[in-house]
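# okay, predicted coordinates and the sequence, questions at the end:
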Amino acid sequence: MFLRTLYLAKGNRVSTWQAPQRLSRTYLVTGASSGIGLAVVKQLCAQGHRVIGTGRRSRTSLPVDYPDIEYHAVDLTEAAAIERFIDDQIDGLDRAILCAGAGFYRTIEEERASEVEHIVSINFTAQIRLAHALYGKLAARHGRLGLVGSVAHKGADAMPVYAATKAALDGFGRALALEWQDRVAVRVLHPGPTRTGMAERAGRPTDWLTKLMLPPQTVADMVVDGLEADRGYRQTLSYGRYLTRLPLRAVR
């Protein structure tokens, strides 16, 4: 808490006022074990919020310096696992940021049926199930839901299935924003290329474009801010937005 002293122009009277503290909220972050999700967790912890995180990895397999949050390993491809987790572990909720995602860098003829099903399940079906299960808790506090998509929703060469799931997520977010208005604010946040290692894991060759990717912590900062902004349901988080946040001398 900050105290600021005001000296009055006349006499020796002194008065003080207290700057308001940042409101502490309860956040759910999926995909919290790595990438943008982990960066969002770190950002929220630094701001003093209570964070509940989920990921595919077990708690014991996380790095020793992983943030001290309420972390749970949850298989988001299982509807029963999602409902059980939300019923058992979430008592109240102000914000949910759904970051979990997967993808492969392959043309459509190279995709395998099992992988297509997995990508659709993680990137889209799980988001519908989560939104359905979280609505009551978010509405009770007039909360906000952030769906983390990708600029690939406009189409991405050699990642057609991934791009399709992100386009579907964008449409789902638009529908929810209309349906839930005045109860739960919905934002679809589309990051540009981000240095999370996902591109390499997806099979994309390392090239000059990889070096231009934004760092996860920068994207996380824009995700957290974007969730609170009133700029419409869809926001693109990429270099243009990033550069406007830098001091002028840093971009010259």
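Nice, thanks for sending it over. Numbering: from 1, shown residues only.

# contacts, neighbours, all on C-alpha from now
OK.

# what's the spacing between the nearest residue to residue 14 once chain neighbours are set aside and residue 201?
Among residues not flanking residue 14 along the chain, residue 7 sits closest, at 5.3 Å (CA to CA, 6 or more residues apart in numbering). Distance, residue 7 to residue 201, using CA to CA, to the nearest Å: 60 Å.

# what's the answer for residue 49, then?
Residue 49 sits 31 Å away from residue 201, going by CA to CA.

# quick one on the thing from earlier: number of nearby residues for the residue nearest to residue 14?
Per other CA atoms under 10 Å, the neighbour tally for residue 7 reads 11.

# any idea how far it lies from residue 15?
Residue 7 is 7 Å from residue 15, by CA to CA.

# next: residue 146.
Going from residue 146 to residue 15 by CA to CA gives 42 Å.

# my guess is residue 38 contacts residue 31. True?
Yes: if you go by CA atoms under 8 Å, residue 38 and residue 31 touch, sitting 7.2 Å apart.

# the more surrounded of residue 146 and residue 15?
Higher neighbour count among residue 146 and residue 15: residue 146, with 25 against 10, using other CA under 10 Å.

# tell me which helix or strand the more buried one sits in.
Taking DSSP states H and E as the criterion, the element that holds residue 146 is strand 144-148.

# that strand: what's the following helix or strand?
Next helix or strand after strand 144-148 toward the C-terminus (DSSP H and E): helix 160-179.

# what about residue 161, neighbour count?
Applying other CA under 10 Å, we find 24 residues neighbouring residue 161.

# residues touching it, list them.
Applying CA atoms under 8 Å, 6 or more residues apart in numbering to residue 161 gives the contacts 103, 108, 116, 119, 120.

# return the residues in contact with the fourth one.
Taking CA under 8 Å, 6+ apart as the criterion, residue 119 is in contact with 101, 102, 103, 161, 162, 165.

# how close does it sit to residue 234?
Distance of residue 119 to residue 234, computed by CA to CA: 22 Å.

# what about versus this one:
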Amino acid sequence: MRTYLITGANRGIGLAITEQLLARGDKVVATARQPAEAQALAKLAASASGRLVVVELDVASPASIATLPAQLAKADITALDVLINNAGMIGPKRQSTLDMDFDGFAETLAVNTLAPLRVAQVALPLLKAAKGSKILTITSRMGSLSHMTSDRIAYRTSKAAVNKVMQGLSTDLAPEGIVVAVAHPGWVKTDMGGQAAAIEPAESARGLIAVVDGMTSGDVCTFYDYSGQIIPW
């Protein structure tokens, strides 16, 4: 049994990953901004035989992220095998290079780029306590610099930036035996992806779990999609 920490696990892809990990016997620390309202997680916890721990975390708040180690200690979590940075946002309604909501742009960067690094840093002692631990950050193909597309530019920029951050983190954590990667989850039927999207959360989750399972210490940071294919940076 491995222990996973998943941010934004109360719905969508994060919830689907949580469900599938619990089904195969793993332990999950699932974060939500408002755990009391995370009814799907509460239902899972009731049948998870103690293998699901739900903690409060608002990735937009550095102060909230700073409380994570104390919450994990209170839950008697002494090591983490895998961190999945899943929480994210699409960004403001106005995010064109010609008409930008700059406050919304800054919030998008804070949530999609800075928060995954903040969470990784506070979780690092527990990741070091496990052998062969892994960090997977959910990114997007929209952040690939090979795509000359300008819609949703705040979102695209935040994902391109987090890709670079995770490359750097991978280099710095390699001596610790911790492997880091990023993955595009596909166009998924979630609140963010919309109901016109191509795939269900369960399909994306299966692929992302397979990506995590295939990550091996010593790997260089790689940009995957949920099917395991490599995406150009």
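Arrived safely. None of the values given here were measured: they were computed from a predicted structure.

# fetch the TM-score of the aligned pair.
Once superposed, chain against chain, the TM-score is 0.80 (TM-score structural alignment, normalised by the length of structure 2); 209 aligned residues with a CA RMSD of 2.2 Å.

# hang on, the earlier thing: residue range for the strand holding residue 146 of structure 1 in structure 2?
In the comparison with structure 2, strand 144-148 of structure 1 aligns to the range 134-138 (TM-score structural alignment).

# identify the residue of structure 1 aligned to residue 208 of structure 2.
Going residue by residue (TM-score structural alignment), residue 208 of structure 2 aligns to residue 223.

# look up how far residue 163 of structure 1 lies from that match.
19 Å.

# in stretch 226-245 of structure 1, what's buried?
Using 16 or more other CA atoms under 10 Å as the test for burial, stretch 226-245 of structure 1 gives 226, 227, 233, 234, 235, 236, 237, 238, 239.

# ok, and what's touching it?
144-146, 151, 170, 173-174, 177, 186-193, 214, 218-219, 222-223, 251.

# same question for stretch 199-206 of structure 2.
With CA under 8 Å, 6+ apart, stretch 199-206 of structure 2 has contacts from 12-14, 16-17, 20, 185-190, 226.

# likewise for stretch 206-213 of structure 1?
By CA under 8 Å, 6+ apart, stretch 206-213 of structure 1 touches 192, 193, 194, 195, 200.

# what about it, how long is it end to end?
11 Å.

# what's the matching residue for residue 159 of structure 1 over in structure 2?
Taking TM-score structural alignment, the alignment pairs residue 159 of structure 1 with residue 152 from structure 2.

# and its match, how close does it get to residue 72 of structure 2?
Where residue 72 of structure 2 is concerned, residue 152 of structure 2 sits at a distance of 35 Å (CA to CA).

# residue 160 of structure 2 now?
From residue 160 of structure 2 to residue 72 of structure 2 the distance is 30 Å (CA to CA).

# and for residue 28 of structure 2?
With CA to CA as the criterion, residue 28 of structure 2 and residue 72 of structure 2 are 11 Å apart.

# ok so, going back, among the contacts of stretch 206-213 of structure 1, name the ones in helices.
The helices, defined by DSSP state H, take in residue 200 from those.

# neighbour count winner among residue 49 and residue 201 of structure 1?
More crowded of residue 49 of structure 1 and residue 201, by other CA under 10 Å: residue 49, with 17 against 13.

# of all the buried residues of stretch 226-245 of structure 1, which two lie farthest apart?
Farthest-apart pair in the buried residues of stretch 226-245 of structure 1 is 233 and 239; separation 19.4 Å (CA to CA).

# in this structure the residue nearest to residue 14 of structure 1 contacts residue 17, no?
No: between residue 7 of structure 1 and residue 17 there is no contact under CA under 8 Å: 11.4 Å.

# so stretch 43-59 of structure 1 matches what in structure 2?
Going by TM-score structural alignment, stretch 43-59 of structure 1 sits over residues 20-36 in structure 2.

# for the helix or strand residue 211 of structure 2 falls within, list every residue counted as buried.
Using DSSP H and E, residue 211 of structure 2 falls within helix 201-214. Using 16+ other CA under 10 Å as the test for burial, helix 201-214 of structure 2 gives 201, 202, 203, 204, 205, 206, 207, 208, 209, 211, 212.

# stretch 171-187 of structure 2 now?
Quick answer for stretch 171-187 of structure 2 (16+ other CA under 10 Å): 171, 173-174, 176-187.

# just stretch 103-116 of structure 1 next, same as before
Under 16+ other CA under 10 Å, the buried positions of stretch 103-116 of structure 1 are 103, 104, 105, 106, 111.

# ok, stretch 192-199 of structure 1 next?
Neighbour-count burial for stretch 192-199 of structure 1, counted by 16+ other CA under 10 Å, picks out 192, 193, 194, 195, 196, 198, 199.

# let's have the residues you listed in a markdown table, adding distance to residue 72 of structure 1.
Putting these into a markdown table (distance: CA to CA, whole Å) gives the following:
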| residue | distance to residue 72 of structure 1 |
| --- | --- |
| 192 | 28 |
| 193 | 27 |
| 194 | 25 |
| 195 | 25 |
| 196 | 21 |
| 198 | 21 |
| 199 | 25 |
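
# from what I can see residue 138 of structure 2 touches residue 180, true?
No: taking contacts as CA under 8 Å, residue 138 of structure 2 lies outside contact range of residue 180: 11.3 Å.

# quick one: residue 98 of structure 1 from residue 50 of structure 1, how far?
16 Å.

# neighbour-wise, which of these two wins?
Counted by other CA under 10 Å, residue 98 of structure 1 and residue 50 do not tie: residue 98 has more neighbours, with 26 against 18.

# ok, now which ones touch that one?
Going by CA under 8 Å, 6+ apart, residue 98 of structure 1 touches 28, 29, 30, 31, 127, 145, 146, 147, 148.

# columns distance to residue 63 of structure 1 on top of those, output as TSV?
Formatted as TSV, these follow (distance: CA to CA, whole Å):
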residue	distance to residue 63 of structure 1
28	20
29	18
30	17
31	15
127	26
145	28
146	26
147	26
148	24
